[in-house]
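Visitor: What follows is a predicted structure for the sequence shown.
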Amino acid sequence: MKSDGSREAEGNEQDGDEKGARGEGKHRETFVDAVCRLTNEPRCSGTALPDMQEQEVQVGSEGRRKSAHHFLAMEESLLEDVDWPEAVRSWQRGELSNYDYLLILNYLAGRRWGDRCFHTVMPWVIDMSVKPGMGQGTAGWRDLTKSKWRLAKGDEQLDFTYSSSETPHHISDECLSELAVCIYKARRLPLWILKQQVRSVYEPNEYPSSMSRLYEWTPDECIPEFFTDADIFVSRHEGMSDLAVPEWACDCTDFISLHRGVCLFFS
């Protein structure tokens, strides 16, 4: 991981590099750019209720259960009174984890935990192939120099999008769509929401069955629940299996612990 003291200077260098890259028409966008983009355009295709109202979560052992209510309340209470300038300085000094810093950026951008239309977003940090810390070199790590959209679609598709669009662009204007949020949370959301937002005919076998498949499939970024809430893996729907964790994790609770540890201090 990069040293704490180099964050501020490095950030200034990256700002200059990114501006130059955009001017040359490169496929370049930082994760922070995507998180903090604000828009007045409608984001939902239908009525969106907060997940804490949609979920009737009754599954999962009491020892590991973390409800949507708990995390929504925790996020709001912790972030409402944050001293934003001091938080930035704390992050630069290495006193605030990357995970908590990104939660603050999400909050400032208007993103909220449980809002499918403008959900709190986190980057994918690992590609699920190797247990965190066990791979050689870059094995198992997601390439953070490229957007997930670029990693999933490939440069050829991005170039085609740029050349064929009325307003030339390489990547989607959303780093986390409502559709992706619904598919990520498919095991917990009511069927009527899945039928409304994903597909009108419910077919459980068409949803990604494992975290590895989900990562491979999605062009969108991650959600914080995959770092905090073991219940998101447990299916409440007939015919839909639980979301399988990689073989290197003992169970969903073990996966959450390992995944969260990586996101705290990724670089």
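Guide: Great, that's in hand.
Visitor: hey, let's count contacts and neighbours off CA atoms from now on
Guide: Will do.
Visitor: And the helix or strand where Ala73 lies, how far out from the chain middle?
Guide: If you go by DSSP states H and E, Ala73 is part of helix 68-80. The chain centre lies 17 Å from the centre of helix 68-80; the measure is Cα atoms, centre = their mean, to the nearest Å.
Visitor: Pasting the second one now:
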Amino acid sequence: QTNAFFNFEKREKSKVFSKIIDLRPPNLVYSETGTPEEILKRSGLTKKWQSGQISNFDYLMQLNTIAGRTYNDLSQYPVFPWVISNFTTDEIDLRDPGNYRDLSKPMGALNPERLRDYVKRYQDCSLGGLDIPPFHYGSHYSNSGIVLYYLLRVEPFTSLFIKLQSGKFDIADRLFDSIEGTWNNCLTNPSDVKELIPEFFYFPEFLVNHNKFYFGKRHGGNGPAVDDVILPRWAKTPQHFINTMRDALEGPIVSASLHKWIDLIFGFKQQGKEAVEAVNVFYFLTYEGAVNLDAITDENNRKATESQIDHFGQTPSQLIKRPHPPKDLDHNTHNTSPTLFAENGKRQLAIKHRERVSKAPLVFIAVPETQMLSNLSVNVAMAERVVTVDRARVAASHRWLDEGGRFVLEADPMLSQRRRVGIPFAPDLSVSSSLFAVTEDGRTVISCGHWDNSFKLTVIDSAKQTQSVAWHKDIVTCISLGRDGRTLVTGSKDTTLAIWQVHMRGNAHRVMERPSVILHGHNDE
């Protein structure tokens, strides 16, 4: 799929919309319209976040999207908060509030000494008789330069960074070299108040110089070469750093105060009197609607203004004009795992049941994701499931029965029909739970380890095979379905990992015929 972004003049935009609608293209989708504030109100996202139905990360991504932020525009890239403030110790205790940044304050207000300078600047601007509104900060927390600063080591951002710097890398001392150094600079440098980007919470690859670019040496060429990002001492690997950042973001300490940061970036403290009191006022051109570009008749003046807006930074659309409600921590039932896949590819589950549910030893047992997210307080039959597969490939779907708050397992009444998944396993294969996954609705088992190098989708109730995918060049030895229910990973004896997209076609799950990502470089399975 290819996306295109067209930037029409305001007068032409309505004409183009009308023409497209008149043509009635087959894939035309009417999206919800309204102001960002109205769209957020209608979405119900805030209540879902408060009750723990969606994670902190997902909620921030949704707010960014509604506020006009997108991965497709470096000048309006999604913005995320610094949450951890301790990057110096050998270990970090995420239960200690002292290891966290104060989310009720903008970055510029975290350092009391520097804060006084910003307050004085605002007062001087107010008294100086300038033609522009007073402001605290002459820089911004998010702009194209900041995004490229963080993503320097990953293409296409490397090439974009070089283009921004007139055909070469910036001097080594100004590059993103260290987490601790960047944090300290954001606390002390009078022109640096940058926040983070979403990649700090899911994408460890951006911290590693996989492409072996030569960025130069620090300290005027006499210091160490800039290479991989230097991690905090408490982070053993880039993956460990990202997991810790995500744990912190989703943990109770950040959850209890995240709404205060939302007030600053998207909410009632973004503009007006409350922004002044919070020391949260930026240069006027960063705000939506601050200048009408169509009213600027001088072409050079207009281009200069557009360039300033594009490179200086843009404040998100204001979504909320009253204090954002806090998260209800007492009823936070959302699974806040920092990774898409359960640790070790398996979910920890214990079930006590005295009756036999299989003639052969069980090798796989799972509770569908929809049921895990509701803590077994289900209200539809399809979610009341425990799925099992035994060594003979017989799949079964057992039910939970709620007896006065005590959950009892009722064995699958169709167990005697011995509904098998797939075809026989490869003869030299050790049969284990890593050969199976179950879709989030509990209807379909995905199996691998078959002798024909395939993985297969089988509907449990009917034992009907709905799809067989034979792409790997050897036996598929492991499989895992992400918590989103749409991301499938397979590993094979051919030493490749493949990432597949799962979607619904009618009432059946389907896997795309080719993987979206192929990972090489393993020496063995």
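Guide: Alright, I've got the coordinates. Keep in mind that this is a model prediction, so the values were computed, not measured.
Visitor: which other helices and strands contact the helix holding Ala73 of structure 1?
Guide: Applying 3 or more Cα pairs under 8 Å, 6 or more residues apart in numbering; DSSP states H and E, one finds that helix 68-80 of structure 1 makes contact with helix 51-54.
Visitor: Which residue numbers in structure 2 does the helix it packs on align to?
Guide: Counting by TM-score structural alignment, helix 51-54 of structure 1 falls onto no part of structure 2.
Visitor: Can you give me the buried ones in that helix?
Guide: With burial defined by 16 or more other Cα atoms under 10 Å, the residues of helix 51-54 of structure 1 counted as buried are Asp51, Met52.
Visitor: Scan structure 2 for its longest helix.
Guide: Once structure 2 is assigned using DSSP state H, the helix that runs over the most residues is helix 112-127.
Visitor: mind listing what's buried in that one?
Guide: By 16+ other Cα under 10 Å, the buried positions in helix 112-127 of structure 2 come out as Leu115, Tyr118, Val119, Arg121, Tyr122, Cys125.
Visitor: and what of stretch 201-209 of structure 1?
Guide: Result for stretch 201-209 of structure 1 [16+ other Cα under 10 Å]: buried residues Tyr207, Pro208, Ser209.
Visitor: can I assume the last one is in contact with Leu243?
Guide: Looking back up the chat, that one is Ser209 of structure 1. Yes: counting by Cα atoms under 8 Å, Ser209 of structure 1 touches Leu243, with 5.4 Å between them.
Visitor: Now do the helices in structure 1.
Guide: Using DSSP H, helices in structure 1 cover 7-23, 31-36, 51-54, 68-80, 84-92, 98-108, 148-153, 155-164, 178-184, 191-197, 211-217, 225-228, 252-265.
Visitor: Nearest approach to His119 of structure 1 belongs to which of those helices?
Guide: Nearest of those to His119 of structure 1, taken as Cα to Cα: helix 178-184 at 7.7 Å.
Visitor: what's the matching residue for Lys47 of structure 2 over in structure 1?
Guide: Taking TM-score structural alignment, Lys47 of structure 2 has Arg89 as its aligned residue in structure 1.
Visitor: Over to Ser492 of structure 2?
Guide: Counting by TM-score structural alignment, Ser492 of structure 2 has no partner.
Visitor: can you tell me how far Ser492 of structure 2 sits from Ile518 of structure 2?
Guide: 11 Å (Cα to Cα, to the nearest Å).
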